[in-house]
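Asker: give the three-dimensional model of this entry:
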Amino acid sequence: MPRFVVVLPLVPLTEGDEFTVADWPLHVTLVEPFQADVAGEEVAGILAGVEGIGSGGSPVRATAGDEAMFGRRGDVPVTLVHDAGELAALRGRAMRGLAAAGIDVRARLDFRPHVTRKHHGALVPGDRVVLDTVALIDMRPAEGAHHRRVVAAWRLNA
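Answerer: This is a model prediction of the structure:
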């Protein structure tokens, strides 16, 4: 069954971009990984109809906050991200749009926007970022389990 995630990358991504799990571009997760009974193009069509993604979207201005450790074992280093509430609002609209289309998305009640520190980069507390792209990522592309593919991307520029 197809599996997807919706992210706001810190670098522009476009439809068709591919990368390995180890080389995930720095990003803020908007909708955690979810399974769907439909193809990526249909999920993209649903998201394109969400206010703030497919139309009327404005970039999210955010600031890097405290560093923390996430993950089941508390061994994933992250930097928390703070904004004026746009991330939560966009997340809510995206999740409601997917749910209304019959896609089962399971919201984390303890959702805290963050950027995972990677070997190729990280946010430093106090860094200011502009999140101006929403990307739908295929977590199980034909290329294999260690790859990811951008199904669709929308620029936020209203």
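Asker: use CA for all of it now, contacts and neighbours both
Answerer: Fine.
Asker: strands of this protein, residue ranges please.
Answerer: Defined through DSSP state E, the strands belonging to the chain, from first to last, are 3-9, 18-20, 27-35, 60-70, 76-82, 114-116, 128-131, 133-138, 147-155.
Asker: go through those strands and name the closest to V105.
Answerer: Nearest to V105 among the strands of the chain is strand 27-35 (5.8 Å), distances taken as CA to CA.
Asker: ok, now which ones touch A22?
Answerer: The neighbours of A22, taking CA atoms under 8 Å, 6 or more residues apart in numbering as the test, are H146.
Asker: wait, F4
Answerer: F4 makes contact with P33, F34, Q35, A36, G40, L136, I137, D138, M139, R140, according to CA under 8 Å, 6+ apart.
Asker: that one: what's its closest spatial neighbour, skipping adjacent residues?
Answerer: Counting by CA to CA, 6 or more residues apart in numbering, the nearest residue to F4 once its immediate chain neighbours are dropped is D138, at 4.8 Å.
Asker: what is the burial count for A48?
Answerer: The burial metric for A48, expressed as a neighbour count using other CA atoms under 10 Å, is 18.
Asker: and the gap between it and G121?
Answerer: Here A48 is placed at a distance of 30 Å from G121 (CA to CA, to the nearest Å).
Asker: returning to that earlier point: tell me which of the strands of the chain lies nearest to R96.
Answerer: strand 27-35 (10.7 Å).
Asker: before we move on, back to that, right, and the strands of the chain - which one's nearest L98?
Answerer: Nearest to L98, of all the strands of the chain, is strand 27-35, at 9.9 Å by CA to CA.
Asker: please give me the structure for this one as well, since I'd like to look at both together:
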Amino acid sequence: MQYSQKYSLVGFLEHQPKGFEYNMSDWPLHMTFADVFAIDRNSTDIDEKMENVLRSQHAVLVKPKHQAKLGDTTVILVEKTDELVELHTMVVDLLEQNGAIFNTPAFTREGFLPHCTIQKSGMLQKDVVIDELALVDMFPNSDWRQRKILATFKLGG
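Answerer: Alright, predicted model coming up:
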């Protein structure tokens, strides 16, 4: 099955509301838990499934380590804790079980490298608790320059 719509699943460092739209150059600070993927969102009921699975998860602590370069992008690497890896693996498993195709599967599972990209708005400087993940539309209204939060999923209910 081929999909054209792309999504990502991120934990924003500060709450961002469902429906919030922004330019791709103005991402709020976030950590990516599932890099860009395609999925048949509606016929798989992935939003409902994601909400159900994340309801049983605890908030996760993100601890900055140091600044690094990933290609041309400057990031803050974060401590790769068991909790972060478990949450990442859980959402990737769920997405794959529902037909998701990742743009860069090398960044999933063993290739998961938790980091927070330095943005115009700032950078991760202290420990932060992420208690919500957001499903982001990477191509809302057929505009590759925009992003839109389609759903938010509270960790632990």
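Asker: which ones are touching V28 of the first structure?
Answerer: Applying CA under 8 Å, 6+ apart, one finds that V28 of the first structure lies in contact with V7, L8, P9, L10, P113, H114, V115.
Asker: kindly recompute the last result at 7 Å.
Answerer: Taking CA atoms under 7 Å, 6 or more residues apart in numbering as the criterion, V28 of the first structure is in contact with V7, L8, P9, P113, H114, V115.
Asker: just give me the match in the second structure for it.
Answerer: Under the alignment defined by TM-score structural alignment, V28 of the first structure is paired with M31 of the second structure.
Asker: in the second structure, what residues pair with the biggest helix by length in the first structure?
Answerer: Identified as the longest helix of the first structure according to DSSP state H is helix 86-100. Mapped onto the second structure with TM-score structural alignment as the criterion, helix 86-100 of the first structure occupies residues 83-97.
Asker: distance from the matching stretch to the first structure after superposition?
Answerer: Superposing on the first structure places stretch 83-97 of the second structure at an average distance of 0.9 Å from its equivalents, by mean CA distance after the TM-score superposition for the first structure.
Asker: what residues sit buried inside that stretch?
Answerer: For stretch 83-97 of the second structure, the neighbour count (16 or more other CA atoms under 10 Å) marks L84, V85, L87, H88, T89, M90, V91, V92, L95 as buried.
Asker: now, among those, which is nearest to T152 of the second structure?
Answerer: V91 (13.6 Å).
Asker: setting aside sequence neighbours, what's the nearest residue to that closest one?
Answerer: Using CA to CA, 6+ apart and skipping the chain neighbours, the partner closest in space to V91 of the second structure is A34 (7.1 Å).
Asker: repeat that for A39 of the first structure.
Answerer: Computed as CA to CA, 6+ apart, the closest residue to A39 of the first structure that is not its neighbour in sequence is P2, at 7.0 Å.
Asker: that neighbour maps to what in the second structure?
Answerer: Across the alignment, which pairs residues by TM-score structural alignment, P2 of the first structure is matched by Q5 of the second structure.
Asker: my guess is that match contacts V36. True?
Answerer: No - in terms of CA atoms under 7 Å, Q5 of the second structure does not count as a neighbour of V36; the distance is 10.0 Å.
Asker: looking at the two, which one has more neighbours?
Answerer: For Q5 of the second structure against V36, the residue with the higher neighbour count under other CA under 10 Å is V36, and the figures read 20 against 15.
Asker: list the single closest residue to the residue of the first structure sitting at the aligned position of V136 of the second structure in space, sequence neighbours excluded.
Answerer: Under the alignment (TM-score structural alignment), V136 of the second structure pairs with I137 of the first structure. The shortest distance from I137 of the first structure to any residue that is not its chain neighbour, by CA to CA, 6+ apart, is 4.6 Å, and that residue is V150.
Asker: so who does that neighbour touch?
Answerer: The contact partners of V150 of the first structure, taken as CA under 7 Å, 6+ apart, are T14, E15, G16, D17, E18, A135, L136, I137, D138.
Asker: rewinding a little: isn't the residue nearest to V91 of the second structure right next to G11, touching?
Answerer: No - look at A34 of the second structure against G11 with CA under 7 Å: they stay out of range, at 9.8 Å.
Asker: what sits against the equivalent of P59 of the first structure over in the second structure?
Answerer: With TM-score structural alignment as the criterion, the equivalent of P59 of the first structure in the second structure is A59. Taking CA under 7 Å, 6+ apart as the contact definition, A59 of the second structure lies against V129, I130, D131, L155, G156.
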